[in-house]
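Chemist: Need a 3D model of the sequence below.
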Amino acid sequence: MLDATLTPPRLPAAPGVGYKAQHFNALRDDPGPVKWIEVHAENYMGDGGRPHAQLRALRDQFSVSVHGVGLSIGGEQPLDQDHLTRLAHLLDWLEPASFSEHLAWSTHGAEFLDDLLPLPYTDATLARVAEHIDQVQTRLGRRLLLENPSSYLAFSQSTWSETDFLAELVRRTGCGLLLDVNNVFISATNLDYTPQGYVDAYPIDAVGEIHVGGHDHDHDDQGAPLLIDSHGRKTAEPVWDLLRHTLQRTGPAPVLVEWDNDVPEWPILQAEAERAALALQSATAGS
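Modeler: Next up is the predicted model:
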């Protein structure tokens, strides 16, 4: 389990946005309610250049969260030590307030798959993921926040619920959690359970970040609704409702607006951050 003295500072209980280079000037000049930004680790594993210079400048104005997509924590093979070394180098110079990764796998042999794939929730999976989290936290010297996935199917082999599985990982490793309420809404719709019930069963005390974002609508082969985690549009109204329900349990927390595809002009993303700010104000008023 991670030594508590190595836990990094917390992000502010305020809106954040996923940083995109085209927003650099607008974000610095007119951030609105935005107090922190998220960057994807793999975009900053090179040596210097404009991306690093811009990120250093933003670090002086905003708290920074680093979100990884390439560790494949749920994979059956050992962690990629070269990738972990590059990640450690990035976090050492950037000194972010938070680091997170996904409860998923994305590698097979020497191949990296351009997707975050789900896991069966079994005792064997639990032991493997816990071991990988321990390795990551020990190497990085900081707590990892683990994100709940967006799911499109359930495994018949699973013997744990997702919320119990996450709670046990927290207990075994001392990691924190990133609660993506858009992912909750997607999974609940696709797998036919109530998103509010999921949040009510979630280990809320371990939450270090909350995410919202957009999703696309489709249908499966039987004509049932199928939601896709696209990060390419405004956050849907039911997800804002679920965020407010979540904040009633957590109290004020860092809330990130994700928008990674078909990225809009800054005023549109800023308006989404304003909606997150309103949800946080409501949570503060009700606490």
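Chemist: Only C-alpha atoms from now on, for both contacts and neighbour counts.
Modeler: Will do.
Chemist: contacting residues around residue 91?
Modeler: Residues near residue 91 by C-alpha atoms under 8 Å, 6 or more residues apart in numbering: residue 140.
Chemist: element containing it, please.
Modeler: Using DSSP states H and E, residue 91 sits within helix 81-94.
Chemist: What of residue 17?
Modeler: Residue 17 belongs to strand 15-18 when assigned by DSSP H and E.
Chemist: need the strands for the stretch 151-287 of the chain, in chain order.
Modeler: 176-180, 207-213, 216-219, 225-228, 255-258 (DSSP state E, counting those that start in this stretch).
Chemist: Out of the ones you listed, indicate the one that is most buried.
Modeler: Counting by mean count of other C-alpha atoms under 10 Å, strand 255-258 has the highest mean neighbour count of these, with a mean of 27.
Chemist: got the contact list for that one?
Modeler: 13-18, 37-38, 209-214, 231, 269, 272-273, 276.
Chemist: do the same with stretch 203-214
Modeler: Residues outside stretch 203-214 that contact it (C-alpha under 8 Å, 6+ apart) are 10-11, 145, 163, 166-167, 170, 175-182, 229-236, 239-240, 243, 249-250, 253-259.
Chemist: Name only those of those residues that count as buried.
Modeler: Buried subset of those (neighbour count, 16 or more other C-alpha atoms under 10 Å): 11, 145, 163, 166-167, 170, 175-182, 229-235, 239-240, 243, 250, 253-259.
Chemist: ok, the closest residue in space to residue 234 that isn't next to it in sequence - how many residues close by?
Modeler: With C-alpha to C-alpha, 6 or more residues apart in numbering as the measure, residue 214 is the residue that lies nearest to residue 234, at 5.1 Å, once sequence neighbours are left out. Look at residue 214: counted by other C-alpha atoms under 10 Å, it has 22 neighbours.
Chemist: same deal with residue 285?
Modeler: Neighbours of residue 285 under the rule other C-alpha under 10 Å: 10.
Chemist: before we move on, what about residue 124?
Modeler: Neighbours around residue 124, by other C-alpha under 10 Å: 10.
Chemist: which parts of the helix or strand it falls within are buried?
Modeler: Assigned by DSSP H and E, residue 124 belongs to helix 123-140. Neighbour-count burial for helix 123-140 flags 125-126, 128-137, 140 (criterion: 16+ other C-alpha under 10 Å).
Chemist: Second chain to compare with the first, below:
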Amino acid sequence: MASAPAAGIGFKPQHADDALRCRAEALWLEVHPENYLVDGGPRLALLDALAARFPLSLHGVSLSLAAAAPPDATHLARLRRLIDRVQPVLVSEHLAWSSWDGRHLPDLLPFPRSHEALARVVANVSRTQDVLGRRIALENPAHYLPLDGHDWSETDFLAELVRRSGCGLLLDINNVLVSAHNLGGDARRYVDAFPLEAVTEIHLAGHTVDAGLGDALWIDSHDAAVSEEAWALYRHAIARGGPRPTLIERDGNVPAFAVLLAERERAQRLLAAQAIAA
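Modeler: Take a look at the predicted model:
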């Protein structure tokens, strides 16, 4: 990453030629490591080419760190080999679970923030960091329905997780907005309570409304441009916590690389202005 926090783009293979030709200052790219846990071939060769040109961030989606079982040892070993190969500047995962008692689900699922859950997540994060040989960051989740059984607020849970495990945090601005809208919370108050000193990366993405419920339920779909509400909350976050490496995410309805680069440039300008103001 550049010496001053910069903005990046979530990489998509259809943008390979455009990305490799791009000369935008301080640009970095983020990938899901699960797409590159192979022993060779064109996919890994492409990642090597990107790593030779840009700082990389690895954003995992499958460690299931809130599950009862520890992270899969084989998966961790493969991830460690990929990290050693491309030397990413950031590694992150989600505060969620996707596997339980041998069952695997294609989603990032929430859980009651109990004392037991905290101990479990701390143990899984600590094991992951020990195997990977580096600190990782955990992303705050998006919520769609209220859950019972919480002993901790989400921000307090995250702060205690950082204190016990030494991990960092990834602040996903759109997740904050979606959760606040769906559960009736206050997005700005959430950011004010967030342990911003532990944030190593920020994500910006777009959302859509549910096909059946309309505006009553927002979906963290990553298939639209970053909303003006998200830009406003992002400005508030970096004003309070300072500039942080910031990613533009788009996973559906992926536009041309130039469109994503324009969103990235908006984030870059905000980061630069905040650095001057500080």
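Chemist: overall similarity of the pair, as a TM-score.
Modeler: The TM-score (TM-score structural alignment, normalised by the length of structure 2) is 0.95; 278 aligned residues with a C-alpha RMSD of 1.7 Å.
Chemist: circling back to that earlier point, now do the strand holding residue 17 of structure 1: which range of structure 2 does it align onto?
Modeler: Under TM-score structural alignment, the match for strand 15-18 of structure 1 in structure 2 covers residues 7-10.
Chemist: mean shift of that stretch relative to structure 1?
Modeler: Here the mean offset of stretch 7-10 of structure 2 against structure 1 after fitting is 0.6 Å, by mean C-alpha distance after the TM-score superposition for structure 1.
Chemist: residue in structure 2 matching residue 275 of structure 1?
Modeler: Per TM-score structural alignment, residue 275 of structure 1 is aligned with residue 266.
Chemist: how far away is that match from residue 204 of structure 2?
Modeler: Distance of residue 266 of structure 2 to residue 204 of structure 2, given as C-alpha to C-alpha, to the nearest Å: 11 Å.
Chemist: now swap in residue 80 of structure 2 and tell me
Modeler: According to C-alpha to C-alpha, residue 80 of structure 2 and residue 204 of structure 2 sit 27 Å apart.
Chemist: quick one: buried residues of stretch 143-162 of structure 1?
Modeler: For stretch 143-162 of structure 1, the neighbour count (16+ other C-alpha under 10 Å) marks 143-152, 162 as buried.
Chemist: Stretch 159-179 of structure 2 maps to which residues in structure 1?
Modeler: Mapping stretch 159-179 of structure 2 onto structure 1 (TM-score structural alignment) gives residues 167-187.
Chemist: I'd like the distance from that stretch to the chain centre, please.
Modeler: 9 Å (C-alpha atoms, centre = their mean, to the nearest Å).
Chemist: Quote the end-to-end distance of that stretch.
Modeler: Start-to-end span of stretch 167-187 of structure 1 (C-alpha to C-alpha) is 18 Å.
Chemist: Trace residue 29 of structure 2 over to structure 1, please.
Modeler: Per TM-score structural alignment, residue 29 of structure 2 is aligned with residue 37.
Chemist: mind checking how far that match is from residue 232 of structure 1?
Modeler: Computed as C-alpha to C-alpha, the residue 37 of structure 1 to residue 232 of structure 1 distance reads 18 Å.
Chemist: So which of the buried ones among the contacts of stretch 203-214 of structure 1 belong to helices?
Modeler: Members of those lying in helices (criterion: DSSP state H): 163, 166-167, 170, 181-182, 239-240, 243, 250.
Chemist: Pick out the most distant pair among those.
Modeler: Greatest spatial distance among these (C-alpha to C-alpha): 170 and 240, at 26.4 Å.
Chemist: whereabouts in structure 2 does the helix or strand just after the helix holding residue 91 of structure 1 align?
Modeler: Downstream of helix 81-94 of structure 1, the first helix or strand assigned by DSSP H and E is strand 98-102. Aligned by TM-score structural alignment, strand 98-102 of structure 1 falls on residues 90-94 of structure 2.
Chemist: what about that stretch, how far off from structure 1?
Modeler: On superposition with structure 1, the mean distance recorded for stretch 90-94 of structure 2 (mean C-alpha distance after the TM-score superposition for structure 1) is 0.5 Å.
Chemist: Does the match of residue 29 of structure 2 belong to a helix, a strand or coil?
Modeler: Secondary structure state of residue 37 of structure 1, per DSSP: H, G, I helix; E, B strand; the rest coil, is strand.
Chemist: Who are the contact partners of it?
Modeler: Residues in contact with residue 37 of structure 1 (C-alpha under 8 Å, 6+ apart) are 16-19, 62-65, 256.
Chemist: same deal with residue 38 of structure 2?
Modeler: residue 44.
Chemist: Just give me the match in structure 1 for it.
Modeler: Matched by TM-score structural alignment, residue 38 of structure 2 corresponds to residue 46 in structure 1.
Chemist: Give me the buried entries from the contacts of residue 37 of structure 1.
Modeler: Among these, the ones that count as buried by 16+ other C-alpha under 10 Å are 16-19, 62-65, 256.
Chemist: Any chance of CSV for those residues, columns distance to residue 285 of structure 1?
Modeler: Converted to CSV, these look like this (distance: C-alpha to C-alpha, whole Å):
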residue, distance to residue 285 of structure 1
16, 20
17, 23
18, 26
19, 29
62, 25
63, 24
64, 26
65, 26
256, 20
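Chemist: State the pair within the residues you listed that is farthest apart.
Modeler: 62 and 256 (13.1 Å).
Chemist: Run through who's touching stretch 97-110 of structure 1.
Modeler: Identification of contacts with stretch 97-110 of structure 1 by C-alpha under 8 Å, 6+ apart yields 8-11, 63-75, 77, 112-119, 143-149, 178.
Chemist: what about the helix holding residue 91 of structure 1, how far off from structure 2?
Modeler: Mean deviation for helix 81-94 of structure 1: 1.2 Å (mean C-alpha distance after the TM-score superposition for structure 1).
Chemist: relative to helix 123-140, how tilted is that helix?
Modeler: 50 degrees (axes from the mean of the first three to the mean of the last three C-alpha atoms, to 10 degrees).
Chemist: re earlier: the match of residue 38 of structure 2 belongs to a strand?
Modeler: No - using three-state DSSP, the assignment for residue 46 of structure 1 is coil, not a strand.
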